[in-house]
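K.L.:
Mind looking at a prediction? Sequence and model below.
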Amino acid sequence: MRKVLLSTVALMAMAGSAFAADLPSIKAPPPVYVPPPPVFSWTGFYIGVEGGGDFRNFHDNWTGNGIYKDAGLIGGVLGYNWQFNQFVVGLEGDAAAVLGGDQAYTYNGNLIYNNTLNSTYAAAIRGRLGMAVWDRALLYVAGGVAFGDVKVGYNNGILLPASYTTSRTGWTIGAGVDYAFTPNWITRIEYRYVDLGSGGYYNYGEFVHDGVNVTSNQVMGAIMYKFGGPVAEPVVARY
């Protein structure tokens, strides 16, 4: 009887093993694929507003006197960037109004002859070269052609007050950093040096041909909107 019972248990164990082998294997489901976040690109058109400080130096060539004038700038900016790996090249134009009153100086301390010097606008067309660093930060240098005007006012107590205004073309160079705090919105801080050269005019105070050399140091901030979103990475099927 004992042998029969042991034989029965052995046969049942073998049958259970064979039945388990015939069952399909159960595998865990594959992990859900999560695509990587889109890659930000600086390529695209942008437009915005800018403002800052304009620290301008007017130097009169005849008298040797000058004025350091602190003024404000407010205007607009537009441009286009192309990104190649980490390098970014671009072309940009901007124009701003110079906000600040006339400032006068006295020729050789003599109150008879007062001269005022002023500018009303500043503009530039610049090329840019930068490097994308720190995720969405762009460090760049920029340079190109600068435009502006110079208004000379004079009153020597003999002639009626008069003024002379001339438009100028010069050069500018600077550097700054752009930061994209969203895929479309960009902030900026930048320094620029501007040289508008020495333009001539007839100085009725001294009855001589004169000229005024104009240079400027500008510290600018801007907020800009970039058209087009980030570039999505291609989805690759994974098995």
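P.N.:
On my side now, so go ahead. Keep in mind that what you see is a predicted model, and the values were worked out from it rather than measured. Numbers count the residues shown, from 1 in each chain.
K.L.:
Please make it C-alpha for all contacts and neighbour counts, starting now.
P.N.:
Will do.
K.L.:
Let me see the contact set for residue 221.
P.N.:
Listed by CA atoms under 8 Å, 6 or more residues apart in numbering, the contact partners of residue 221 are 50, 51, 52, 187, 188, 189, 190.
K.L.:
do that again at 10 Å, thanks
P.N.:
Going by CA atoms under 10 Å, 6 or more residues apart in numbering, residue 221 touches 49-53, 73-74, 176-178, 187-191.
K.L.:
which residues sit in contact with the nearest residue to residue 50 once chain neighbours are set aside?
P.N.:
In space, and not counting its chain neighbours, residue 50 is closest to residue 222: 4.1 Å by CA to CA, 6 or more residues apart in numbering. By CA under 10 Å, 6+ apart, the residues touching residue 222 are 47-52, 74-77, 178, 186-190.
K.L.:
hold the first one in mind and look at this next one:
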Amino acid sequence: MIRIVPSLAILAGALASSPAFADNFDGPYVGVQAGWSQNKVDTLNTSIGPVVIDNSHDEATTGIFAGYNLKPTDKLVLSLEGSFNLGIDDAFIGGTTAIPTGFDPKYSFDVGARAGYLVNDATLLYLRGGYENLRAGVTRSDATNVAYDKDTFDGWSIGGGIERMIADRISTRIEYRYSDLGGDGEKFERHQALIGLAYHF
């Protein structure tokens, strides 16, 4: 008993002095992310004229993100966040046999907001939404001409995920996003599943 009581006291003191993970969800953070992305493109208005691609393509994606968490209550976390992403082997061809059309996403960025609920000190469930912008090259070919130019497509995105602290100031997260990047008379949808790793300052 003489040996056990001091040991318990030391353990209790160590637990009391250890940082709370909930404090990590308050303030700035930066991170990296990677995962799966699917671009589903039908009709687009481009600088080389209207094109019909009518195809979809799956690829890997990677990027960086940064944001700021604010805790108005013990359980609620509000965030502003921006990210920059690149696709890997993401060019594909659609159109028709007579007029094939190539679509080559170059990069994308987004800015948005998150609203999350702390299930416990280490686990955050959240919804997100915002603005997304994508730069892509478009190529249209026929029997007599090949036309190429770069265009910008933008729209809105929604999604959600779960983020968990795995160490002091370090978290990992899994997130799904849906983006609508088509304008009037256009159809351009994007689905993404991302895994991220973040450092909280």
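P.N.:
All right, it came through fine. Please read all numbers here as calculations on a predicted model, not as lab measurements.
K.L.:
What does the TM-score come to for these two?
P.N.:
Here the TM-score for the pair of chains, by TM-score structural alignment, normalised by the length of structure 2, is 0.82; 182 aligned residues with a CA RMSD of 2.1 Å.
K.L.:
circling back to that earlier point, can you classify the counterpart of the residue nearest to residue 50 of structure 1 in structure 2 as helix, strand or coil?
P.N.:
By TM-score structural alignment, residue 222 of structure 1 lines up with residue 196 in structure 2. With DSSP: H, G, I helix; E, B strand; the rest coil as the basis, residue 196 of structure 2 sits in strand.
K.L.:
and residue 102 of structure 2, how many neighbours?
P.N.:
By the criterion of other CA atoms under 10 Å, residue 102 of structure 2 has 18 neighbours.
K.L.:
cool, and the one 5 residues further on?
P.N.:
Around residue 107 of structure 2 sit 15 other residues, with neighbours defined as other CA under 10 Å.
K.L.:
That one corresponds to which position in structure 1?
P.N.:
In structure 1, residue 107 of structure 2 lines up with residue 121, judged by TM-score structural alignment.
K.L.:
Can you tell me how far its match is from residue 92 of structure 1?
P.N.:
Residue 121 of structure 1 sits 17 Å away from residue 92 of structure 1, taking CA to CA, to the nearest Å as the criterion.
K.L.:
just residue 11 of structure 1 next, same as before
P.N.:
Where residue 92 of structure 1 is concerned, residue 11 of structure 1 sits at a distance of 88 Å (CA to CA).
K.L.:
And residue 125 of structure 1, by the same measure?
P.N.:
6 Å.
K.L.:
if I look at those two, which residues touch both of them?
P.N.:
Common contacts of residue 125 of structure 1 and residue 92, defined by CA under 10 Å, 6+ apart, comprise 77, 78, 79, 142, 143, 144.
K.L.:
mind listing the helices in structure 2 by residue range?
P.N.:
Remark: helices assigned in structure 2 by DSSP state H are 4-17.
K.L.:
Just give me the match in structure 1 for residue 56 of structure 2.
P.N.:
Aligned by TM-score structural alignment, residue 56 of structure 2 pairs with residue 68 of structure 1.
K.L.:
Ok, residue 161 of structure 2 next?
P.N.:
Match for residue 161 of structure 2 (TM-score structural alignment): residue 176.
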